[in-house]
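Peer 1: coords please:
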Amino acid sequence: MSFISPRRNMGSYKAVDTVSRVEGASPHDLVLILFDELLLRLDASVRHAQRGEGVPMIQARARASAIVIALEESLDFNKGGELALALARIYREASRRINAAISVDKVDLLISARQMLAEIAEAWRTIAPR
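Peer 2: Predicted coordinates:
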């Protein structure tokens, strides 16, 4: 008899949910998915830091950092002009703060990066095509 842990099962369900969301997503929706995942990773990183859990905090922080890089790389500077440049500056500052949060006592950097990025995520949601 084999038992699968509920935690492992939950991870599988989340992966299936993410894959199904991505498969039929428009470019706009893909960015929303990235923001959703980014904010989840930052929330997890903050939670781990507040609990003094250094390794999980660093793992979540690394995932968040990779997503910020992906968001910056997705910017179209030819079509986006000044807006793309402004977003690039915000992404770089958020990335700097995330990467500077190398220990659990730097949780304030994670929180400030999350606040910056949450504002952009909310703005992105408001311009979602209907």
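Peer 1: from now on I want contacts and neighbour counts done on CA atoms only, so please keep to that.
Peer 2: Noted.
Peer 1: show me the contacts for the most centrally placed residue in the chain.
Peer 2: Centroid check for the chain by Cα atoms, centre = their mean gives residue 38 as the closest residue, at 1.0 Å. Each residue near residue 38 by Cα atoms under 8 Å, 6 or more residues apart in numbering is listed here: 63-64, 67-68.
Peer 1: in the protein, which spans are helices?
Peer 2: Assigned by DSSP state H, the chain shows helices spanning 6-23, 27-50, 54-73, 77-100, 107-126.
Peer 1: who's in contact with the fourth one?
Peer 2: Residues outside helix 77-100 that contact it (Cα under 8 Å, 6+ apart) are 61-62, 64-65, 68-69, 71-72, 75-76, 106, 109-110, 112-114, 116-117.
Peer 1: another for comparison:
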Amino acid sequence: MGLRKALNAYGNQSLETEVSVASPHRLILMLFDGAIKACNLARVNMQNGAIADKGRAISHAISIIHEGLRTALDKEQGGELAVNLDALYEYMGRQLLQANLHNDPKLIDEVQDLLAGLKESWEQIDPRQMVTQEQVPQQDRAVPLSYGRA
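Peer 2: The predicted model follows:
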């Protein structure tokens, strides 16, 4: 699965077991957590003048956003929402690059706030409610279901 490969960008070996049994919904939450933590670390390193560590943390956050969250988007099924999220993830990456170049913690804070808002929205999604037509038993198909598909 592409998400599992992308979670390698998350970079923590102790997560291997959790990743191997996590649902796709949970994997996305883990990616958000990883990117938020990397932003926190980047900000702390920036404040402490640890330039190399700041750069590694920012690179890690960008990697999670680009190789994890962006890769997980299904632009065919997700339509306009997926396209908009893709653009937002691209924007976040650019902001983090600028934060690194200009030592600007406000840009890290901006990205962190965006990630936190998206994570909160993702947490509101109940994967059990994401039923597709193919998952509904034949006898229950009297009324077509349109929710659950982006």
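Peer 1: TM-score for the pair, please.
Peer 2: The pair, once superposed, lands on a TM-score of 0.83 when counted by TM-score structural alignment, normalised by the length of structure 1; 116 aligned residues with a Cα RMSD of 1.5 Å.
Peer 1: select from the contacts of residue 38 of structure 1 the one having the most neighbours.
Peer 2: Within these, residue 64 tops the neighbour count with 28 neighbours, counted by other Cα atoms under 10 Å.
Peer 1: distance check, that residue against residue 24 of structure 1.
Peer 2: Separation of residue 64 of structure 1 from residue 24 of structure 1 (Cα to Cα, to the nearest Å): 23 Å.
Peer 1: what's the match for the residue nearest to the centre of structure 1 in structure 2?
Peer 2: Under the alignment defined by TM-score structural alignment, residue 38 of structure 1 corresponds to residue 35 in structure 2.
Peer 1: likewise for residue 67 of structure 1?
Peer 2: In structure 2, the residue paired with residue 67 of structure 1 is residue 64, using TM-score structural alignment.
Peer 1: ok, its match touching residue 37?
Peer 2: No. Applying Cα atoms under 8 Å as the test, residue 64 of structure 2 and residue 37 come out as separate, 10.7 Å apart.
Peer 1: quick one: stretch 106-123 of structure 2 to structure 1 mean distance?
Peer 2: In this overlay with structure 1, the average offset of stretch 106-123 of structure 2 from its partner residues is 0.9 Å by mean Cα distance after the TM-score superposition for structure 1.
Peer 1: residues in structure 1 matched by that stretch, start to end?
Peer 2: Per the alignment by TM-score structural alignment, stretch 106-123 of structure 2 matches residues 108-125 in structure 1.
Peer 1: give me the buried positions along the matching stretch.
Peer 2: Of all the residues in stretch 108-125 of structure 1, those buried under the rule 16 or more other Cα atoms under 10 Å are 109-111, 113-114, 117-118, 120-121.
Peer 1: who touches that stretch?
Peer 2: 32, 35-36, 39, 42-43, 45-46, 90-91, 93-95, 97-98, 100-101.
Peer 1: what's the closest non-adjacent residue to residue 61 of structure 2?
Peer 2: For residue 61 of structure 2, ignoring the flanking residues on the chain, the nearest one in space by Cα to Cα, 6 or more residues apart in numbering is residue 35 at 4.7 Å.
Peer 1: any idea how far that neighbour lies from residue 64 of structure 2?
Peer 2: Taken as Cα to Cα, the span from residue 35 of structure 2 to residue 64 of structure 2 is 6 Å.
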